[in-house]
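[1] generate a structure from the sequence data that follows.
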Amino acid sequence: MSPSQPVGSNALAAAVRDELTAAGLPVLPWEPGDARGTGVSILAGPDEPEVWIGWVKGEALSNAAIAALQAGAYRPDGSEVHPALRHSSIVQETMLAAIAKILEAAGFRVETDADDMRPNELLVLERQPGPSWRDPVVAPLAGTSGYMPGVRVRLIEGDYAGAITTVISAHWHNWRAVGPPDLYRVEHPHGTGELDVPRTAVTLAQEESRPDVSPRS
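    Predicted coordinates for the structure are as follows:
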């Protein structure tokens, strides 16, 4: 099953968690009672098709904002508020906007104002199929800007066609090195030095095995 198409109980929540974790965001434990600390809170029932997301601010900022709110340190018309309330609101809005942008870029359908009773939460409805950063790197895009040293390639032309080797360096006839290189220097398929091959003679290798290919007579 493709990761872009979650299925089953809480599968959407698991996909959201994986995506935000991959982005480097701290994600709090599943159970609300365990949600101590700062980070993304993900709430979804076992039989609910959608997912609610919130941002839990740090304790110091949260406590300062609560204290200002309890003390009524703001004008009802919004013309003046204590800095703790303003900063708390900015942090909340900024983090939720960033989370929404990350998820939307990954193919999730997100609503930012889904429920007036939950103004500080995002609603994730589904993940639509489409290209993913998890997709393998394959031709024809692979190599369009040139392979870097260390990349495994397959020779597709010449005496050693079919052999898998490693790029040592790339070379351009144009000193500006714009676009794909004209020539690659690769490890010799038999491990006996180096071999210069034209750009058209290599493609990205999809397997790690190195077959014993003898030069053609």
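
[2] every contact and neighbour count from this point should use C-alpha atoms.
    Fine.

[3] now the strands for this protein?
    Per DSSP state E, the chain carries strands over the ranges 39-43, 51-56, 108-111, 121-127, 152-155, 164-171, 183-187, 194-198, 202-204.

[4] chain center to the last one: distance?
    With Cα atoms, centre = their mean, to the nearest Å as the basis, strand 202-204 stands 26 Å off its chain's centre.

[5] so which elements touch it?
    Secondary-structure packing of strand 202-204 (3 or more Cα pairs under 8 Å, 6 or more residues apart in numbering; DSSP states H and E): strand 152-155.

[6] could you do the fifth one as well?
    For strand 152-155, the helices and strands in contact under the criterion 3+ Cα pairs under 8 Å, 6+ apart are strand 164-171, strand 202-204.

[7] now find how far off-centre the longest one is within its chain.
    The chain centroid and the centroid of strand 164-171 are separated by 28 Å under Cα atoms, centre = their mean.

[8] quick check: angle from it to strand 183-187?
    Orientation check (axes from the mean of the first three to the mean of the last three Cα atoms, to 10 degrees): strand 164-171 against strand 183-187 gives 140 degrees.

[9] tell me the helices and strands packed up against the lengthiest helix in the chain.
    Using DSSP state H to define each element, the chain has its longest helix at helix 83-105. Applying 3+ Cα pairs under 8 Å, 6+ apart, one finds that helix 83-105 contacts helix 11-22, strand 51-56, helix 59-70, strand 108-111, strand 121-127.

[10] also this sequence, please, to line up against the first:
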Amino acid sequence: MNARFERLAQRVRDELAAAGLPVVAPGLDDELAVGAAVRISSWNQHFGEDPEVLVSWHTSPRLRSRATADLRRYAAPTPAVVLGDQVHRAMSAAVTAILSAAGFTVRASGNDYAPFDVLVVEGPDFRTPPVWSELAEGPDRTEDEPAK
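    The predicted structure follows:
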């Protein structure tokens, strides 16, 4: 994988965790995952394009299991399917708002098979520390003064 996209994905994980969202550990089995899953997709490299950083939301395994079973069993949406859909909509909007506020450029993935995924187009300058990081403190600066 390209190191630039790995750094971007890690910065996305850090920002979402700083906002208080649970973040899925890279490599964790999908059956156990709950929260924001940040991954690098290299599928579009087959077409000569760069990899993409995507954020998906994983509801609890129990809700996922129930909604999936209901989709197979019933023609009309059940309460579990409706709840899962609404959670994905809400979390996609929340992830978009959080990352946008942190200086990332994001948009909907445009993937019909994963309509609530968020595509991270680019992030803030890596040389700029995130707003949640500790500020450099010196003897000539008080807590209320901005860093120079």
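
[11] so for residue 171 of structure 1, which of the helices and strands packed on helix 83-105 of structure 1 sits nearest?
    helix 11-22 (35.1 Å; Cα to Cα).

[12] tell me the spacing between the residue nearest in space to the middle of structure 2 and residue 143 of structure 2.
    For structure 2, the residue nearest the mean C-alpha position is residue 55 (3.3 Å; Cα atoms, centre = their mean). Applying Cα to Cα, to the nearest Å, one obtains 35 Å for the distance of residue 55 of structure 2 from residue 143 of structure 2.

[13] what's around residue 18 of structure 2, how many residues?
    15 (other Cα atoms under 10 Å).

[14] so for residue 168 of structure 1, which of the helices and strands packed on helix 83-105 of structure 1 sits nearest?
    helix 11-22 (31.0 Å).

[15] so that closest one aligns onto which residues of structure 2?
    Alignment note (TM-score structural alignment): helix 11-22 of structure 1 is matched to residues 7-18 of structure 2.

[16] that stretch vs structure 1, average distance?
    By mean Cα distance after the TM-score superposition for structure 1, the fitted stretch 7-18 of structure 2 averages 0.8 Å away from its aligned residues in structure 1.

[17] next, the mean deviation of stretch 83-97 of structure 2 compared to structure 1.
    Mean for stretch 83-97 of structure 2 is 0.7 Å (mean Cα distance after the TM-score superposition for structure 1).

[18] that stretch: how far from the chain's middle?
    11 Å.

[19] stretch 33-46 of structure 2 now?
    Centroid displacement of stretch 33-46 of structure 2 relative to its chain, using Cα atoms, centre = their mean, is 9 Å.

[20] likewise for stretch 5-12 of structure 2?
    10 Å.

[21] can you check stretch 30-38 of structure 2 too?
    Using Cα atoms, centre = their mean, the offset of stretch 30-38 of structure 2 from its chain centre is 10 Å.

[22] end-to-end on it?
    Rule used - Cα to Cα; the end-to-end distance of stretch 30-38 of structure 2 is 12 Å.

[23] structure 2: matching residues for the longest helix of structure 1?
    With TM-score structural alignment applied, helix 83-105 of structure 1 matches the range 79-101 in structure 2.

[24] contacts for the matching stretch?
    Residues outside stretch 79-101 of structure 2 that contact it (Cα atoms under 8 Å, 6 or more residues apart in numbering): 12, 15-16, 19, 55-57, 59, 63-64, 66-68, 70-71, 105-107, 116-118.

[25] if any of those are buried, give me the ChimeraX selection for them.
    Buried residues within the contacts of stretch 79-101 of structure 2, by 16 or more other Cα atoms under 10 Å, are selected in ChimeraX with:
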select :12,15,16,55,56,57,59,64,67,70,106,116,117,118
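
[26] of the helices and strands packed on helix 83-105 of structure 1, which is nearest residue 202 of structure 1?
    Among these, helix 11-22 comes nearest to residue 202 of structure 1, with 32.2 Å by Cα to Cα.

[27] show me what the closest one packs onto, helices and strands only.
    strand 39-43, helix 83-105.

[28] what range in structure 2 does the shortest one sit on?
    The counterpart of strand 39-43 of structure 1 in structure 2, using TM-score structural alignment, spans residues 35-39.

[29] could you pull out the buried residues of that stretch?
    For stretch 35-39 of structure 2, by 16+ other Cα under 10 Å, it's 35, 36, 37, 38, 39.

[30] which other residues reach it?
    So stretch 35-39 of structure 2 is contacted by 9, 12-13, 16, 21-26, 53-59 (Cα under 8 Å, 6+ apart).
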